[in-house]
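Peer 1: make a model of this:
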Amino acid sequence: MQNPISQRPPSSYRGRFAPSPSGLLHFGSLVAALASYLQAKSLQGKWLVRIEDIDKPREMPGADQEILTTLDAYGLHWDEQVLYQSQQSDLYYDVLAYLQEQSKSYYCQCTRGQIKKTGGIYLGTCKTLNLDATGCATRLINEFPFADFTDGIQGKVVFDKALAAEDFIIHRKDGLFAYQLAVVVDDALQGISEVVRGCDLLEPTARQLTLFKTLNLAAPSYVHVPLAVTDEGYKLSKQNAAPAINNKQPQPALIKALQFLGQNPPVDLEFESVENIVNWAVTHWQLSNIPKQREIML
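Peer 2: Below you'll find the predicted structure:
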């Protein structure tokens, strides 16, 4: 069986924003979306939007359309058709079958509780048991562990070596596709050349690099922008019920996001149209001005 992924050859810069429809966009989401958009547009590249809707139990009905409406309201217009991960199941199954055929994965029946009792790192308990798929998760055989990588903002990022070398789940016991599998397959399929996203996704990068290498695919470069956190130390997130940004008056949040990203917009820019603000931001975008921090308190 041949590798089922036909990776788009890198001909120009291609970036993406990939929200999950588990809630509406908040200020932290805007920071990540704006940074990825400005990086792409400042390099005359394409900016894509992908809806990561593979975890149906966590979805908020209608959130996908609200997210797209918000991006439009903030002047962040995507260049190609929006990709929904829920429409990618056949490809994900093909990749799982390919990995199984190549003896690069196996079925695992271990529970989180069992793994926690052995120190929290999966030790390959089921690797030689030749289990069938019934009631099992699928784990990747981690032949290419990445204990570090170089980030475009954060510099050299080092991971726990034992965790980086773990055989990680690519298909869950409940039948859902793991985030690591879906994001790698779609980044390859869409020819993403650079991923700009929040520092909450720094750790998954190691596993994504492992999977790219296992599938013999070229990995994108990575840029992780600081997270917006509250004075209690909580990151702004849908899970923490962060308030949605205002679609009817986008200018103040756009200016605040530019300031958060170290771009120093002029004082009177807030009184301009959304289009003018975004155009100014594209023209003056400096990735090097983003604070080299993982978190910034609001």
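Peer 1: can we go C-alpha only for contacts and neighbour counts from here?
Peer 2: OK.
Peer 1: count the residues that sit near the closest residue to Ser193 other than its chain neighbours.
Peer 2: Closest residue in space to Ser193, ignoring its immediate chain neighbours: Pro220 at 4.6 Å, by Cα to Cα, 6 or more residues apart in numbering. By other Cα atoms under 10 Å, 19 other residues sit near Pro220.
Peer 1: give the contact list for Pro220.
Peer 2: By Cα atoms under 8 Å, 6 or more residues apart in numbering, the contact list for Pro220 reads Asp187, Ile192, Ser193, Glu194, Val195.
Peer 1: ok, 7 Å please
Peer 2: Counting by Cα atoms under 7 Å, 6 or more residues apart in numbering, Pro220 touches Ile192, Ser193, Glu194, Val195.
Peer 1: same check, this time on Arg294
Peer 2: Cys199, Pro226, Leu227.
Peer 1: same question, Arg207
Peer 2: Arg207 neighbours (Cα under 7 Å, 6+ apart): Ala164, Gln180.
Peer 1: buried residues of stretch 40-48, list them for me.
Peer 2: Ala40, Lys41, Ser42, Gly45, Lys46, Trp47, Leu48 (16 or more other Cα atoms under 10 Å).
Peer 1: try stretch 277-287
Peer 2: Neighbour-count burial for stretch 277-287 flags Ile277, Val278, Asn279, Ala281, Val282, Trp285, Leu287 (criterion: 16+ other Cα under 10 Å).
Peer 1: one more sequence to fold, the one below, so I can look at both together:
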Amino acid sequence: MPILNANPSLVYVGRFAPSPSGPLHFGSLVAALGSYLQARKLQGKWLVRIEDIDPPREISGASAHILDTLEQHHLYWDDTPVYQSQRTALYQEKINELVAQGLTFFCHCTRAQLASLAAKKLCPCADNVLSADDAAVRFKNSADIVSFYDLVQQQVNRVVSDTQAQFAIKRKDGLFAYQLAVVVDDIAQGISEVVRGADLLHATFYQLALYKAFGAQPPRFAHLPLVLSANGAKLSKQNHALAIDNQQVTQNLFNAMEFLGLMPPQSLAKAAPEDMLNWAINAWDLSAVPRKIACNDNRIKALYSI
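Peer 2: Coordinates of the predicted model:
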């Protein structure tokens, strides 16, 4: 197992970056708690970033509700939360850098057309000078990154069927794509380690390609196991997962700690949240987190899914 913070002179910076498409559910709390504990264990900073760059998917008031839920669970962040909706000028600046390197092209293809392409093959738009009207901006990915080491999942190999030759960095509707924004922000905020859910495991390959294009050192990655809903799907806002009950803070934290591989004593079940978190920070060991990408816990399902 690699040393998590090999150079103690470097400041550890982690983050939790939810999208305001709904209130936090138990899977979100697991991701928030895991990233929080890792940052506090390594005596680093823990930042919160609201990834609000997709207005059609956003729910009014969700950003404030997310921050309130974190505070109710005593997951206090460092510095002022960053909102991606306020950083569009920076995203466009970084796209311009990629354009100057000849690493982008305008694309009018549908998802079905892109899915039909052979691996490593660029779509026909890459060879044509097309109008920017109603076009996506796509990144020409020549990095060919086939594997990376994850601090939880260990060696991760790219899925052969993944289309890696190009991916959108700005959508046809003019909105900036997640893959671009997350990399630009992690670089700008000096994120040294990304602790997040395993649903984003294979998105890491796209992001590593952008780090390389920007000439930036990528952070370490640790992808936590996912929480399954009662029907076996990932617990998510899209699957109508129940919102975290802020009246059950102690129980929520206790359950999230257990899910992450900690074994809190029953005496903590009635402790104050700050005492629970102090215990968890001392006991935290990222290497003890279950590797299984989708943990199946019937008790958790009964409490937190519909």
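Peer 1: ok, back up a step: can I get the buried residues of stretch 277-287 of structure 1 in JSON lines with secondary structure?
Peer 2: Below are these laid out as JSON lines (DSSP: H, G, I helix; E, B strand; the rest coil):
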{"residue": "Ile277", "secondary structure": "helix"}
{"residue": "Val278", "secondary structure": "helix"}
{"residue": "Asn279", "secondary structure": "helix"}
{"residue": "Ala281", "secondary structure": "helix"}
{"residue": "Val282", "secondary structure": "helix"}
{"residue": "Trp285", "secondary structure": "coil"}
{"residue": "Leu287", "secondary structure": "helix"}
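Peer 1: and the buried residues of stretch 40-48 of structure 1, which two are furthest apart?
Peer 2: Taking Cα to Cα as the measure, the buried residues of stretch 40-48 of structure 1 span a maximum distance of 14.6 Å, between Ser42 and Leu48.
Peer 1: nearest to Lys173 of structure 1, of the contacts of Arg294 of structure 1?
Peer 2: Of all the contacts of Arg294 of structure 1, Cys199 has the smallest distance to Lys173 of structure 1: 27.5 Å, by Cα to Cα.
Peer 1: so the residue nearest to the closest one when sequence neighbours are not counted, which state does it fall into?
Peer 2: Excluding its sequence neighbours, the residue lying closest to Cys199 of structure 1 (Cα to Cα, 6+ apart) is His224, at 5.0 Å. Recorded secondary structure, His224 of structure 1: strand (three-state DSSP).
Peer 1: now do the strands in the stretch 1-150 of structure 2.
Peer 2: For the stretch 1-150 of structure 2, the strands defined by DSSP state E, counting those that start in this stretch occupy 13-16, 45-50, 82-83, 104-107, 136-140, 147-150.
Peer 1: the fifth one against structure 1, how far on average?
Peer 2: Pointing back at strand 136-140 of structure 2 there. Following superposition, strand 136-140 of structure 2 is found to deviate from structure 1 by 0.7 Å on average (mean Cα distance after the TM-score superposition for structure 1).
Peer 1: check the longest one too.
Peer 2: Once the two models are superposed, strand 45-50 of structure 2 sits on average 0.1 Å from its counterpart in structure 1 (mean Cα distance after the TM-score superposition for structure 1).
Peer 1: also the shortest one?
Peer 2: Once the two models are superposed, strand 82-83 of structure 2 sits on average 0.2 Å from its counterpart in structure 1 (mean Cα distance after the TM-score superposition for structure 1).
Peer 1: if I look at the residue sitting furthest away from the middle of structure 1, how far off is Pro252 of structure 1?
Peer 2: Most distant residue from the mean C-alpha position of structure 1: Asp268, 33.5 Å away (Cα atoms, centre = their mean). According to Cα to Cα, to the nearest Å, Asp268 of structure 1 stands 11 Å off from Pro252 of structure 1.
Peer 1: burial count for the residue nearest to Cys199 of structure 1?
Peer 2: 24.
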